[in-house]
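Participant: Curious how this folds, go ahead:
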Amino acid sequence: IHQLFEEIVEQTPDAIALVCENQQLTYCELNRQANQLAHHLRSLGVTADTLVGLCLERSLEIVVAILGILKAGGAYVPIDPDYPTERLSFIVEDAQLSVILTQQKLLESLPQHQACVVCLDSDGETITQNSQSNPQNTATANNLAYIIYTSGSTGQPKGVLVNHSNVVRLFTATESWYNFNSEDVWTLFHSIAFDFSVWEMWGALLYGGKLVVVPYLVTRSPESFYQLLCQEKVTVLNQTPSAFRQLIQLEEGIGNREQGIANDLKLRLVIFGGEALEINSLQPWFERHGDQQPQLVNMYGITETTVHVTYRPLSLADLDSAASVIGRPIPDLQMYVLDEYLQPVPIGVPGEMYVGGAGVTRGYLNRDELTTQRFISSPFNNLKLYKTGDLARYLPNGELEYLGRIDNQVKIRGFRIELGEIEALLTQHPDIWETVVLVREDEPGDKRLVAYIVPQSNSSLTSVQLRQYLKAKLPEYMVPNAFVILESLPLTDNGKINRRALPAPDLHRELTETYVAPRTPVEEILVQIWGQILNVEQVGINDDFFELGGHSLLATQLVSRIRNSFQVELPLRELFKAATVAQLADCIEQLKQQSPELTVPKIVPRRKKRSNTS
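Facilitator: Alright, predicted model coming up:
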């Protein structure tokens, strides 16, 4: 990977490689800084297949660090500082990290470990004393590039071992489809602990393009992110379908207020991955933009098979179908749909997907038994197949239709239920924007089907209407016991639906404090806004926003409503500090006093970051 990057540096040393807020680095500057770090890591014993932990906030340095590790010959292991301590401890212990790259302020978030720690900020002077020249390469294509930990069914995460060759061939195999080039502008939207980031980073940096590192708070605010897309003239956008639906909703709102703003987007490609796509949710986008520019593409993929597996361009014609069509495999991969005896199933018959070819990774770190179970010998040739756990069927035209997880089949009161079937019917309802159905067991032994619904704007759906709609189409045992109407579905940092953050139905909340009615006009307005956003009938001034089911995406909506109602700009982080109505009202009063005409901050002109010279 890093040798391909070095070739680009030779070709376009002065082109802008990286941007983050008001800082930027050229290809030459990025290469020099990564080289200095690589030489420093070499002095600490980092060589081929050495595992180096990476615990950094989103910044230019995160890309410098990844390049530095690869150039030293090592493999990076992302450690997200926001992970729970228990998960961090497991990763650090499981990977037996020899070195951890971090920042001074994140040291206390690291669990106990035996690794050598390098702080890119406080150790910066030592690092910059090293040579700026490319270190002699010690890694081969078959050495590790990274280990990304994914959730495991046992509750313990599992580290996926990915080689340089797995990544390099991903771009070689898809070049003819996408024609990535030096004019492209990409966003690094996703956490480096999510392998979509691998595609984002190298899609830009192996072709001479520009990579915009998106600050964390901007990724949680559709308004701020949309503004960034326009400001930076982003051409290639990678999103989970859930995150993209937030942008569609936002754009619809902007379009209703201010016609023509959509022309500020310069996108030529929008690539979906990470979760199943509900094709009908794209209708408002196609109506506004058409289906040619940008081209929307659905890509099914798995960490164990290196980011992406299939490719399917999307068009207006696809809106006629409720199917989640994931298309055909990338040219250097093979996709098999097999039965329980590893025999191919006929066209149209559901089976489990198995992936073979150059994207299939080594397996799991320290999990030989699980690796043997999931990475099996192919019955068709001498290669490995990865057992995905996903259901699909081949369509007559040779494309694949994704049918959901095998483990998304649940059993309630003796009935076997496919949750995806209920979700598919709900998304066909004209007033439903998006939905997720799951089984909850809030009371031990009381399993209940719950449907979470985000209605279309200007829709006033009720549980009674939804229940009647499904009763006409499904047997009684498949009709959800409860329907929860939400303004948006909560997302994880990776942009996937966060099922754990979905609130319990029929919010029979037991307040920790006695209900206290609003006392001031500001509190009165806040109570009304909270009730609407959280779908709660009675809100007291001592109630906590997050305890009532609020989350980061709803928080951005609340900030927006506060801006419109009070003409003040409340920083998102303030909401996390002042989470009750009373505290928030005080905060708003203070802001109003500080600046009666406070407006949204202007975009600060970018300041060029100086390069280090020896």
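Participant: From here on, just use CA atoms for contacts and neighbour counts.
Facilitator: Noted.
Participant: Run a quick neighbour tally on residue 224.
Facilitator: Neighbours of residue 224 under the rule other C-alpha atoms under 10 Å: 13.
Participant: Identify the residues contacting it.
Facilitator: Counting by C-alpha atoms under 8 Å, 6 or more residues apart in numbering, residue 224 makes contact with residue 218.
Participant: In terms of helices and strands, where is it?
Facilitator: helix 222-231 (DSSP states H and E).
Participant: One more: residue 529?
Facilitator: helix 521-534.
Participant: could you say what helices and strands whichever helix or strand comes after that helix packs with?
Facilitator: The C-terminal neighbour of helix 521-534 among helices and strands, as given by DSSP H and E, is helix 552-566. Contact here means 3 or more C-alpha pairs under 8 Å, 6 or more residues apart in numbering; DSSP states H and E; on that basis helix 552-566 packs against helix 521-534, helix 572-577.
Participant: in helix 552-566, what counts as buried?
Facilitator: Neighbour counts using 16 or more other C-alpha atoms under 10 Å place 552-563, 566 of helix 552-566 among the buried residues.
Participant: And for stretch 377-390?
Facilitator: Using 16+ other C-alpha under 10 Å as the test for burial, stretch 377-390 gives 384-390.
Participant: re earlier: the inter-axis angle of the helix holding residue 529 versus helix 552-566?
Facilitator: 140 degrees (axes from the mean of the first three to the mean of the last three C-alpha atoms, to 10 degrees).
Participant: picking up where we left off before, redo the buried residues of stretch 377-390 as JSON lines? Include distance to residue 438 and secondary structure.
Facilitator: Listed next are the buried residues of stretch 377-390 as JSON lines, based on distance: C-alpha to C-alpha, whole Å; DSSP: H, G, I helix; E, B strand; the rest coil:
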{"residue": "384", "distance to residue 438": "34", "secondary structure": "strand"}
{"residue": "385", "distance to residue 438": "30", "secondary structure": "strand"}
{"residue": "386", "distance to residue 438": "27", "secondary structure": "strand"}
{"residue": "387", "distance to residue 438": "24", "secondary structure": "strand"}
{"residue": "388", "distance to residue 438": "21", "secondary structure": "strand"}
{"residue": "389", "distance to residue 438": "18", "secondary structure": "strand"}
{"residue": "390", "distance to residue 438": "17", "secondary structure": "strand"}
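Participant: Could you also give me the structure for this second sequence? I'd like to compare it with the first:
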Amino acid sequence: MTDILDPVAVADGTELLSAADLSLIDGWNATGHHVPTATLPELVQASAAAHPDRPAVRHRGTRLSYAELNERANRLARLLIRGGARRGDIVAMVLPRSVDYIVGALAVVKTGAAYLPVDTGYPVDRITQVLADARPAQVLTTTALADSVHSEARLLVLDEESTLHELAQADPTDPTDADRQLPLTPDNPAYVLYTSGSTGRPKGVVVAHKAITNRLHHMQSEIPLGAGDRLLQKTPAGFDVTVREVFWPLIAGAEIVVADPDGHRDPAYLVETITAESITVCHFVPSGLKVFLQEPEAAGCTSLRHVVCGGEALPAELQAWFASVLEARLLNVYGPTEAAVDVTSMFCPRNPEPGPVLIGRPVWNTRLYVLDEQRRQVPPGVLGELYLAGVQLAEGYLGRPDLTAERFVEDPFVPGERMYRTGDLARWRADGMMEFFGRIDHQVKIRGFRVELDEIESAVLREPEVAQAAVIVREDVPGDQRLVAYLVPAAGAVPDVRRLRERLARELPDYMVPTAFVGLDRLPLTPNEKLDRTALPRPGRAAVRTGRAPRGEAEQLLVELFARFLDLPEDGIGVADDFFALGGNSLLAAQVLGEIRKSTGVRLRLNQAFRTPTVEALAAQLA
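Facilitator: Below you'll find the predicted structure:
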């Protein structure tokens, strides 16, 4: 493998690739493969017809066979069609992770509409913003969540008595194109997902059936699922992996086991569920996998055959740790929301080489280009921006033709096709593997979720007491990534950080709310007057305790753990201090609970930490 080179130094204004290099890259991109032309409902209906009595989905006491799942989805699809759902429409789903969520996703695509999953963990303001932008024709929800849905769309509340009566009377047979009034084809949109936006508002990505079915077929070729396989559906609805978790097992005849709504946050719950339900396949983001492997009983998850890992860069040391704990195979995947879930994959070696993470090779019918600023291909070993092309590209951004044209550009190497600018830095290795090197812009990944720092900065700047703001990701403690906001007050103002944090928590998902706020007289600038992010200081450490000191062994233990995991001095933490207000998050909370169990033998659930996040309240739980 060659060293990283500056493409401009390699060639200035001339072609960078030799004929030999071009031949190599063309060979690595020769991913053409026949995939059946079918839509998601056609594929699931074929599974239901082939093995109607096989278990399809379960959650706690609710279990559905393939025939029962298909019939329930058909009945709901009939109600949606009767309510006006048509091809080209969007039907939003504000539903908790449940059997109804699986039924709802299948029902929507049966109508010909695209489904929009909305994470119920989002603040109400965020849900309202997404629904206002997407303008869905209908919204599926429950009585418990209906108050959080503010939309002009028709609301279908699944657990209302009137809806249950209508469902019982509906036709259970598969809807046809005649019922839909328009033919459903693989070119039609299948789903819409919202991601963080650099303009200060989230943006919707529209993905067609042909894009996601290509990836599902390739996934099935990598990890053949079948009778006896159980996939744990645990990914939050706003993350594109949930699309794969729902439809991949259903087209393969495997079973979906649905995790509790907050179960993905709790590694102890995941270990118990994987063991009790004999889960064979599940997905983790690397940060979540790290916390999972810290569970003492994780090695007992012997039913696992495969773990899929994506959403963040996978460190080599985490690969090695995984191999030391579990016998399962680890599949590392990469892909932005703008291409159906994953565009590269690689089975990880059990003894990985040190160095940058590999994201593997392109999946079926997908091409990768590493280009310089003039969009010329650079040789293997040279760093450039990664572009994607092929069948898995999204259709574009919902209602944003300008942004679509900016990010989905003409493919100069295959006439008539498009490619997507990822904003990621990468390079080809000499063996045809792709190496990932991070971002070229202000976009980051936090716990697997894509975050535009500009969106957070825009939200912070809406505070009238803030004149300037900058938000960055810091990793002052290895492996602990945190969002930090730097504020320059308006003239004569003193920003109220507590009020700002509370407002941001109402507007943004929890993973986008900074864990620390630092006041500055001015933002540091480079000689050319641009923000110097490298000069932004580490957040100060509170040195004075503002509340009662700990009393007793339990409170003292918790103060020590809060201090260790939040990188704070013990004498700066009072027993009434809130773990999350001090900068904690769900991953750090899970690690604290793991240490509590090691020290005391007492197992606390993660939802207990969210309900009682102070030292004194958690100490009471321990007692």
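Participant: before we move on, the earlier item: average distance between the helix holding residue 529 of the first structure and the second structure?
Facilitator: Compared with the second structure after the fit, helix 521-534 of the first structure shows a mean deviation of 3.9 Å (mean C-alpha distance after the TM-score superposition for the first structure).
Participant: Residue 163 of the first structure maps to what in the second structure?
Facilitator: Using TM-score structural alignment, the partner of residue 163 of the first structure in the second structure is residue 208.
Participant: between the buried residues of stretch 377-390 of the first structure, which is nearest residue 320 of the first structure?
Facilitator: Using C-alpha to C-alpha, residue 390 comes nearest to residue 320 of the first structure of those, at 24.1 Å.
Participant: quick one: what's aligned to that closest one in the second structure?
Facilitator: Using TM-score structural alignment, the equivalent of residue 390 of the first structure in the second structure is residue 424.
Participant: The residue nearest to its match when sequence neighbours are not counted: neighbouring residues, count only.
Facilitator: In this structure, residue 424 of the second structure finds its nearest non-sequential neighbour in residue 439, 4.5 Å apart by C-alpha to C-alpha, 6 or more residues apart in numbering. The number of residues packed near residue 439 of the second structure is 16, by other C-alpha under 10 Å.
Participant: list the contacts for residue 439 of the second structure?
Facilitator: Residues near residue 439 of the second structure by C-alpha under 8 Å, 6+ apart: 423-425.
Participant: Can you find the partner of it in the first structure?
Facilitator: When the first structure is aligned by TM-score structural alignment, residue 439 of the second structure is paired with residue 405.
Participant: can you check residue 234 of the second structure too?
Facilitator: Match for residue 234 of the second structure (TM-score structural alignment): residue 189.
Participant: how far away is the residue lying closest to its match once chain neighbours are set aside from residue 442 of the first structure?
Facilitator: Setting aside the residues directly before and after it, residue 189 of the first structure is nearest to residue 214 in space (C-alpha to C-alpha, 6+ apart), at 5.4 Å. As for residue 214 of the first structure, its distance to residue 442 of the first structure is 37 Å (criterion: C-alpha to C-alpha, to the nearest Å).
Participant: Which one's more surrounded, those two?
Facilitator: Set residue 214 of the first structure next to residue 442 and count neighbours by other C-alpha under 10 Å: residue 214 wins out with 22 against 11.
Participant: which residue lines up with the more buried one in the second structure?
Facilitator: By TM-score structural alignment, residue 214 of the first structure lines up with residue 259 in the second structure.
Participant: What of residue 81 of the first structure?
Facilitator: With TM-score structural alignment defining the correspondence, residue 81 of the first structure maps onto residue 120 in the second structure.
Participant: my hunch is that that match is in a helix, does that hold up?
Facilitator: No: under the criterion used here (DSSP: H, G, I helix; E, B strand; the rest coil), residue 120 of the second structure is coil, not part of a helix.
Participant: Could you count how many residues lie near it?
Facilitator: 22.
Participant: just residue 118 of the first structure next, same as before
Facilitator: Neighbours of residue 118 of the first structure using other C-alpha under 10 Å come to 21.
Participant: Distance check, it against residue 56 of the first structure.
Facilitator: 11 Å.
Participant: do residue 206 of the first structure as well
Facilitator: For residue 206 of the first structure, the distance to residue 56 of the first structure - C-alpha to C-alpha - is 23 Å.
Participant: Residue 249 of the first structure too?
Facilitator: Relative to residue 56 of the first structure, residue 249 of the first structure is positioned 31 Å away (C-alpha to C-alpha).
Participant: And those two? Which one has more around it.
Facilitator: Set residue 249 of the first structure next to residue 56 and count neighbours by other C-alpha under 10 Å: residue 56 wins out with 23 against 18.
Participant: That one corresponds to which position in the second structure?
Facilitator: Here residue 56 of the first structure is matched to residue 95 in the second structure, going by TM-score structural alignment.
Participant: re the thing from before, tell me the contacts of the residue nearest to residue 189 of the first structure?
Facilitator: Residue 214 of the first structure neighbours (C-alpha under 8 Å, 6+ apart): 20-21, 58, 187-189.
Participant: preserved in the second structure, out of those?
Facilitator: Contacts conserved in the second structure for the contacts of residue 214 of the first structure, using both residues aligned by TM-score structural alignment, their matches' C-alpha atoms under 8 Å: 20, 58, 187-189.
Participant: Turn those residues into JSON lines, including secondary structure.
Facilitator: Listed next are those as JSON lines, based on three-state DSSP:
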{"residue": "20", "secondary structure": "strand"}
{"residue": "58", "secondary structure": "coil"}
{"residue": "187", "secondary structure": "strand"}
{"residue": "188", "secondary structure": "strand"}
{"residue": "189", "secondary structure": "coil"}
